[in-house]
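Participant: no sequence on hand, only this structure:
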């Protein structure tokens, strides 16, 4: 009666929703720094985690021993990348999520 086709409306709604989701994924501003593997030299990794996160020795050791574990949550991209470089320099494997 009004010349509106329901199928065309569904396609129009689906398009922007998918585009919005892709844009949100590209604009991620907060990251979690996750220690995936401590590596061969755990002591240096524990010290790096302790200094970078302001943790006590026991807390830092527990984090490293419990890998994979989240070291810091919700940090800015620059800080997350800096922390990753610092800990990877001691032989550990780190991911940003």
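Facilitator: Received it, and whenever you're ready, just let me know what you need. Values in this document were obtained by computation on a predicted structure and should not be read as measured data. Numbers count the residues shown, from 1 in each chain.
Participant: could you use CA atoms for every contact and neighbour count after this?
Facilitator: Noted.
Participant: how about stretch 17-35: buried residues?
Facilitator: Judged by neighbour count using 16 or more other CA atoms under 10 Å, the buried positions of stretch 17-35 are 30, 31, 32, 33, 34, 35.
Participant: next one: stretch 83-97
Facilitator: Applying a neighbour-count criterion of 16+ other CA under 10 Å, one finds 83, 84, 86, 87, 88, 90, 91, 92, 93, 94, 95, 96 buried in stretch 83-97.
Participant: this is the other structure I want to compare:
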């Protein structure tokens, strides 16, 4: 989306990825950001990403 930099910042915040890895993950969307989270954790990550304009699907 328009807010790619903000989405990359959130991805870095919720993962332990460096800047390049987070950018590659966002550029390669759709992609898995985190796995094996509780439903509450997943909803929090989803909300943070959606606030920045990302489209999120929980599986």
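Facilitator: Great, that's in hand. Just so it is clear, the structure is predicted and the values come from calculations on it, not from any experiment.
Participant: helices - which of the buried residues of stretch 83-97 of structure 1 land there?
Facilitator: Counting by DSSP state H, the part of the buried residues of stretch 83-97 of structure 1 found in helices is 83, 84, 86, 87, 88.
Participant: contacts only, for the most centrally placed residue in structure 2.
Facilitator: Among the residues of structure 2, the one closest to the centroid is residue 11, at 4.1 Å (CA atoms, centre = their mean). Applying CA atoms under 8 Å, 6 or more residues apart in numbering, we find residue 11 of structure 2 in contact with 17, 22, 33, 49.
Participant: what's the helix or strand for it?
Facilitator: helix 4-14 (DSSP states H and E).
Participant: now that helix, how far from the centre of its chain.
Facilitator: Computed by CA atoms, centre = their mean, to the nearest Å, the chain-centroid distance of helix 4-14 of structure 2 equals 6 Å.
Participant: Provide the aligned range in structure 1 for the helix or strand following that helix.
Facilitator: Counting by DSSP H and E, the next helix or strand C-terminal to helix 4-14 of structure 2 is helix 19-27. Under the alignment (TM-score structural alignment), helix 19-27 of structure 2 falls on residues 57-65 in structure 1.
Participant: identify the residues contacting the matching stretch?
Facilitator: Looking at what lies outside stretch 57-65 of structure 1 - CA under 8 Å, 6+ apart - the contacts are 35, 37, 38, 42, 45, 46, 47, 49, 50, 69, 70, 71.
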